[in-house]
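Novice: Whatever this is, show me its structure:
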Amino acid sequence: MRIILTSVFVDDQEKALRFYTEVLGFVKKNDVPVGEDRWLTVVSPQDPDGTELLLEPSGHRAVKPFTEALVADGIPFTSFRVDDVAAEYERLRGLGVRFMQEPAAMGPVTTAVFDDTCGNLIQIAH
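Specialist: You can find the predicted model right below:
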C-alpha cells in the first residue's frame, strides 16, 4: 500500500495554484474541471510520478471551522520535507512568505511553520 494522493483545503484554487507552484516550487499535474471547481493537483518536480497534493476547495461546511481551529491553535495542516529548513526558510521569506514559527530544532528534526495564504499552516521539516 502506498499514499498516492493527499490534500489541503484551499479557499481559492487559482491563488493556491500560484502559491504552490510559483512560491513553493511544485508543478501542476492535473487540472480537470469538476462543476464550478477543479480536480487540481501538484507534485514535487523531483518526483513527478510521486504523491500528488490536491488543492481541494474548502466549500464544505465542516472545513471552515476545522481549518480555523487548526490555525488558531498553531497546528500545521500538513508537512513537507526539505533538505535544509534554514535555507528554505530564508528562500521563502525572501519571497514574502509569512512564517508563524522560525526554524526550530526538535531533537533530530528541524521544523518551521508558514501560512500558505489559502487558509492553512504548513510545516517544513528536515
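Novice: When you work out contacts or count neighbours from here on, use the C-alpha atoms and nothing else.
Specialist: Will do.
Novice: can you count the residues close to Ile75?
Specialist: By other CA atoms under 10 Å, 15 other residues sit near Ile75.
Novice: one more to line up against the first:
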Amino acid sequence: MRIYLTSVVVNDQQKALRFYTDILGFQVKHNIPMGEYAWITVVSKEAPDGTELLLEPDGHPAVRPFKTALMEDGIPSASFAVDDVEAEHERLVAKGVKFVQPPKDLGTVITAVFDDTCGSLIQILEEKQQGGT
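Specialist: This next block holds a predicted model:
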C-alpha cells in the first residue's frame, strides 16, 4: 500500500494554485475543471510521479470551522520535507511568505510553519542525522 493522494483544504483554488506553484515550487499534475471547482493536484518537481497534493475547495460546511480551529491553535494542515529548513525559510521569506513559527530545533527535526494564504498552516521539516548534528 502506498499514499497516492493527500489534500490541503483551500479557500480559493486559483490563488492556492499560484501559491503552491509560483511560491513553493510544486508543479501542476492535474487541473481539470469540474463545474464551480476543479480537480487540481500538484507534485514535487523532485518526484513528479510521487504523492499528489490535492488543492481541495473548502465548500463543505464542516470544513471551515475545522480549518479555523486549526489555524487558531497553530496546527499545520500538512507537513513537507525539505533538506534545509533555514535555507527554505530564507527563500520563502524573500518571496513574501509569512511564517507563524520560524525555524525551531526540536532535537531530531527542525521545523518552521507558514501561512499558505488560503486558510491553512503548512509545516516544513528537516530530519536531522541520527547521532549527529
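Novice: Superposed, what's their TM-score?
Specialist: Here the TM-score for the pair of chains, by TM-score structural alignment, normalised by the length of structure 1, is 0.99; 126 aligned residues with a CA RMSD of 0.4 Å.
Novice: contacting residues around the strand or helix carrying Val113 of structure 1?
Specialist: Per DSSP states H and E, Val113 of structure 1 falls inside strand 109-115. Under the criterion CA atoms under 8 Å, 6 or more residues apart in numbering, residues 76, 85, 89, 97-105, 121-126 lie in contact with strand 109-115 of structure 1.
Novice: Filter those residues down to just the ones in strands.
Specialist: The strands, defined by DSSP state E, take in 99-105, 121-125 from the contacts of strand 109-115 of structure 1.
Novice: Surely Leu70 of structure 1 and Pro76 touch.
Specialist: Yes. Leu70 of structure 1 lies in contact with Pro76 (CA atoms under 8 Å); the separation is 7.0 Å.
Novice: which residues do the two both contact?
Specialist: Counting by CA under 8 Å, 6+ apart, the residues touching both Leu70 of structure 1 and Pro76 are 120-121.
Novice: of those two, who's got more company?
Specialist: Between Leu70 of structure 1 and Pro76, counted using other CA under 10 Å, the more crowded position is Pro76 (19 against 16).
Novice: got a list of what that one touches?
Specialist: By CA under 8 Å, 6+ apart, the neighbours of Pro76 of structure 1 are 70, 113, 120-123.
Novice: What degree of burial does the residue lying closest to Ala78 of structure 2 once chain neighbours are set aside show, as a neighbour count?
Specialist: Spatial nearest neighbour of Ala78 of structure 2, excluding adjacent residues (CA to CA, 6 or more residues apart in numbering): Ile122 at 5.2 Å. Other residues near Ile122 of structure 2 come to 21 when the count uses other CA under 10 Å.
Novice: And Ala87 of structure 2, by the same measure?
Specialist: 12.
Novice: any idea whether the closest residue to Leu24 of structure 2 other than its chain neighbours is helix, strand or coil?
Specialist: Closest residue to Leu24 of structure 2 apart from its sequence neighbours, by CA to CA, 6+ apart: Leu92 at 7.5 Å. Of the three states, Leu92 of structure 2 takes helix under DSSP: H, G, I helix; E, B strand; the rest coil.
Novice: Distance of Leu92 of structure 2 relative to Phe114 of structure 2?
Specialist: 9 Å (CA to CA, to the nearest Å).
Novice: neighbour-wise, which of the two wins?
Specialist: When Leu92 of structure 2 and Phe114 are compared for neighbours, Phe114 comes out ahead with 21 against 15, by other CA under 10 Å.
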